[in-house]
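>>> Predicted coordinates and the sequence they were generated for:
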Amino acid sequence: MQTFNNKTLFSLLGAGLLLTGQASFAQNADPVKLGLMLPYTGTYAALGEAITNGLKLAIEQEGGQLGGRDVEYVELDSEANPSKAPQNMSRLVKGEGVDIVIGPVHSGVAMGMLRVAKQTGAITLIPNAGLEAATNQLCMPNVFRTSHNMWQDAYPMGKVAFDRGHRRVVTITWDYAGGKEDLAAFENAFTEQGGEIIEQILVPFPSTEFQSYLTQIASLKPDAVYTFFAGGGGVSFVRDYSAAGLKESIPLLGSGFLTEGNLAALGSAGEGVLTTLHYAETLESDENRAFVSAYEAAYGETPDAYAVHGFDTGAMLAQALEVVSGDTMDRDALIDALAEVELRSPRGPFRFSSSHHPVQNIYLREIRNGRHEVVEVAHQGLEAPDADCRM
């Protein structure tokens, strides 16, 4: 049996401390490795690009470093393909050895990513996907969302609609989980106030053939229509709604992603459309004016909510890694630092709930002269329900 005297013990402890210090020094000499699992081709490519641009802008404003370390980006095209999500996530975490994963846009991809995040403990920051489960039923300490969920942006519009005198409303979306979550949030708030949903219309996904549904809406004569469509589907719906002559007699309301990133494509058809969202490019604050100016200078276009999601992801990393002096090996300490992040964001005050979902303002916006003008704060510091979260 080997025995140790105090001198031997102190020598071993010293050697251990030396090795730990050397490992820490070696790590700090290496760049922080960020794995970006975002769509860079296909329908959602513009969203992936905007998130990436915002992220890099925030880090460039920190001198290109996080916690005193340079930054390396590993960009992987998610293709918005849920079936490839576990394999792609594993490639970033196990193959590339990234310190932090940032993604995705698509909620179906997020489900696959979350499975791997749970298995590996990889710190994962979600800069867009709005599925409620990510920070509720499937919440975990190593996962944070820097965007929104469907409920958070839709719920405030229920009270807005009622306060504007609407009592009978038709709702319409694609027949898929995200759209139905969005409609449920609006319907919950609207009926709580005393309003009535006289018809819920579900369109096969991803159809953009809306004419028969618009004829149905006209025959129902509601006080207003509430909808969730996004991307090209949002453009088609708003244009068709206007062309059918409904906009002047039946106000069109929606979650902000109906029009977000689509203003140029909507043209005059979008004028007067009301949406609720956690950001507007016209927000009057020093933080937003500085952000819009810097983004336009860097990329030649006005930022949208997707760009803000990326920017705030970079800002939270900068704040947290400063707290831990750039140490990404102590995962628990980094998670604790991320959870305590508070930002003066371009979108307004930003902090995390206990389930790592943003607590943020939701704004009522109206399209005027091709811009999202802020009408009012629809809900200040809104926290999303997370009663099923068990960390």
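Nice, thanks for sending it over. Numbers count the residues shown, from 1 in each chain.
>>> For the rest of this, base every contact and every neighbour count on C-alpha atoms.
OK.
>>> ranges for the strands of the stretch 1-150 of the chain?
When assigned using DSSP state E, counting those that start in this stretch, the strands of the stretch 1-150 of the chain occupy the ranges 32-38, 65-66, 69-77, 100-102, 123-126, 143-145.
>>> For the second one, name the packing helices and strands.
The reference is to strand 65-66. Strand 65-66 makes packing contacts with helix 305-323 when contacts are defined by 3 or more CA pairs under 8 Å, 6 or more residues apart in numbering; DSSP states H and E.
>>> Following the chain onward from the helix it packs on, which element is next?
Scanning forward in sequence from helix 305-323, with DSSP states H and E defining helices and strands, the next element found is helix 331-339.
>>> okay if I get the strands of the stretch 1-150 of the chain as TSV plus distance to Glu271 and mean neighbour count?
Shown next, in TSV, are those (distance: least, CA to CA, whole Å; neighbours: other CA atoms under 10 Å):
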stretch	distance to Glu271	mean neighbour count
strand 32-38	31	24
strand 65-66	42	22
strand 69-77	35	17
strand 100-102	34	23
strand 123-126	31	24
strand 143-145	31	25
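>>> Can you convert the ones you listed into TSV and add a column each for distance to Glu301?
Listed next are those as TSV, based on distance: least, CA to CA, whole Å:
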stretch	distance to Glu301
strand 32-38	20
strand 65-66	25
strand 69-77	22
strand 100-102	23
strand 123-126	24
strand 143-145	25
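>>> can you state the direction angle for the longest helix belonging to the chain and strand 69-77?
Taking DSSP state H as the criterion, the chain has its longest helix at helix 6-29. Compare the direction of helix 6-29 with that of strand 69-77 by axes from the mean of the first three to the mean of the last three CA atoms, to 10 degrees and you get 60 degrees.
>>> Alongside the first one, take a look at this:
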Amino acid sequence: MNNEQKKGFSRRTLIKGAAAAGGLAVASSFVPYRFAIGAQAKVKVGILLPYSGTYAMLGNSITDAMKLRIAAAGDMLGGRPVEYVAIDSQMSVPKAPQNTSKLVDKDSVDFVVGPVHSGIAAAMAKIIGKRDQPIMIVPNAGSNAVTGPLCSENIFRTSFSNWQPAYPGGTLMAKEGHKTCITIAWKYGAGRQMMDAGAEAFTKAGGKVIKDIEVPFPDVEFQAFLSEIASLKPDAVFAFFSGGGAIKFLKDYAAAGLKSIPLYGPGFLTEGVAKAAGAAAEGVRTTLHYSADLDNPSNHAFRAAYEKATGKGANVFAVQGYDAGSLIVQAMAKVKGDTGATADLIKAMENANFIDSPRGPWKMSAAHNPIQNIYLREVRNGAQKYLGIAAKALEDPAAGCKMA
């Protein structure tokens, strides 16, 4: 039996079942025809995240937490069961159009959750933003363009723009008395945008960036760059790396004898890797929209549930995935499972309630990016320590977004 026959069989069976039950009013004025015949059809959630390579930890954290949130709703979305269709992005920008088209055209998903990589996010947005469906939810990639020039009614983000966690870090360096700094990051979209944001804030506050270092992505051979930093003797270093690359950078930085030069960066530099980096991470200050030790009931409950389900401690990537799941659960409940009610579904997502997010309360901006607190953290004794709010209810500029 081919796919079309399967679809036809399922359609006829549902209609016959409704008639036999005496009741599912296919033509009822209260239930849209498209929804009545598909009320029990599964809601397809497509996932395009990395499950191999440097960022595999991020992909798994996001996925596990999103599924945890949906499982808390009985694995039902607006009264319909959920089905997941996952693809390993392999952090490949060239493969992004093909992978996106597979989920959208072949698998006919209702939602696409992903990606981690900013370049992949831009490629996905160019495809999905031209359609009414599916809805795209970005649980990590901070590409400024996604909620900037590429913003669209059917694209939402539950994470951050690259500008958001980096800008307060630049301000922090200047506030703590540093006059010069070196920026260093992988040479790709996220790295460039975060370094630009940090440098913008630092120079605006009177500081000077004496060197901007770009490391080929995803190389983790840092020795030559660290030698250059040592020779230039900056007051501070502002860095962006994440996952396995962050562990290697932190260890190499310490091994190069650079611990006397304060290290700052967006929180991904130490997020989820502080324990693995050991003493090398001690004293590193970062700014991010989450800290593991935030003292609120939702965070405590989330961390306990996540650890019970996965055997691992939750990180910011898990929080972003959890809130992506919450966004879907809330919106689907509002439209009573009718994925065809696109306008109502989008409105429900725009007005979703995140008062009880583990990261603290936040809301969607007009560009569909979180307006959220950015926290100051420092690694102490192998764990993130919350030191205060670096920027309250920070909204991304959303430059170029037609909806903002």
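Now that the structure is in, tell me what you want to look at. All of these numbers come straight from a predicted model, not from anything done at the bench.
>>> just checking, Phe202 of the second structure touches Ala174?
Yes - counting by CA atoms under 8 Å, Ala174 is a contact partner of Phe202 of the second structure at 5.9 Å.
>>> In terms of neighbours, single out the busier of those two.
Taking neighbours as other CA atoms under 10 Å, Phe202 of the second structure and Ala174 compare with Phe202 leading, 26 against 21.
>>> what sits against the more buried one?
Contact criterion CA atoms under 8 Å, 6 or more residues apart in numbering gives Gly170, Thr171, Leu172, Met173, Ala174, Lys208, Val209 as the residues in contact with Phe202 of the second structure.
>>> With Asn154 of the second structure instead?
Applying CA under 8 Å, 6+ apart, we find Asn154 of the second structure in contact with Ile128, Gly129, Asp132, Gln133, Pro134, Ile135, Met136, Ile346.
>>> so where do the helices sit in the first structure?
For the first structure, the helices defined by DSSP H cover 6-29, 45-60, 85-90, 107-120, 150-163, 177-193, 211-220, 231-243, 263-266, 286-299, 305-323, 331-339.
>>> can you list the ones you listed in a markdown table and add distance to Leu274 of the first structure?
Supplementary listing: the helices of the first structure in a markdown table, determined by distance: least, CA to CA, whole Å:
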| stretch | distance to Leu274 of the first structure |
| --- | --- |
| helix 6-29 | 48 |
| helix 45-60 | 22 |
| helix 85-90 | 35 |
| helix 107-120 | 25 |
| helix 150-163 | 9 |
| helix 177-193 | 14 |
| helix 211-220 | 18 |
| helix 231-243 | 11 |
| helix 263-266 | 13 |
| helix 286-299 | 21 |
| helix 305-323 | 16 |
| helix 331-339 | 33 |
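>>> Chain neighbours aside, what residue packs nearest to Ile51 of the first structure?
Across the structure, with CA to CA, 6 or more residues apart in numbering as the measure, the residue nearest Ile51 of the first structure apart from its sequence neighbours is Gly310 (4.2 Å).
>>> How many neighbouring residues does Pro10 of the first structure have?
Slight slip there: residue 10 of the first structure is Phe, not Pro. With other CA under 10 Å as criterion, Phe10 of the first structure counts 12.
>>> Just to confirm, what residue in the second structure is aligned with it?
Structural alignment leaves Phe10 of the first structure without a partner in the second structure (criterion: TM-score structural alignment).
>>> Now check Arg192 of the second structure against the first structure: what is it aligned to?
Per TM-score structural alignment, Arg192 of the second structure is aligned with Lys180.
>>> Show the contacting residues for that match.
Applying CA under 8 Å, 6+ apart, one finds that Lys180 of the first structure lies in contact with Thr173, Trp174.
>>> ok, now how distant is it from Val238 of the first structure?
Lys180 of the first structure sits 19 Å away from Val238 of the first structure, going by CA to CA, to the nearest Å.
>>> Asp386 of the first structure now?
For Asp386 of the first structure, the distance to Val238 of the first structure equals 32 Å [CA to CA].
>>> picking up where we left off before, for Glu132 of the first structure, which of the helices of the first structure is the nearest?
For the helices of the first structure, distance to Glu132 of the first structure was read as CA to CA. The smallest value, 6.7 Å, belongs to helix 150-163.
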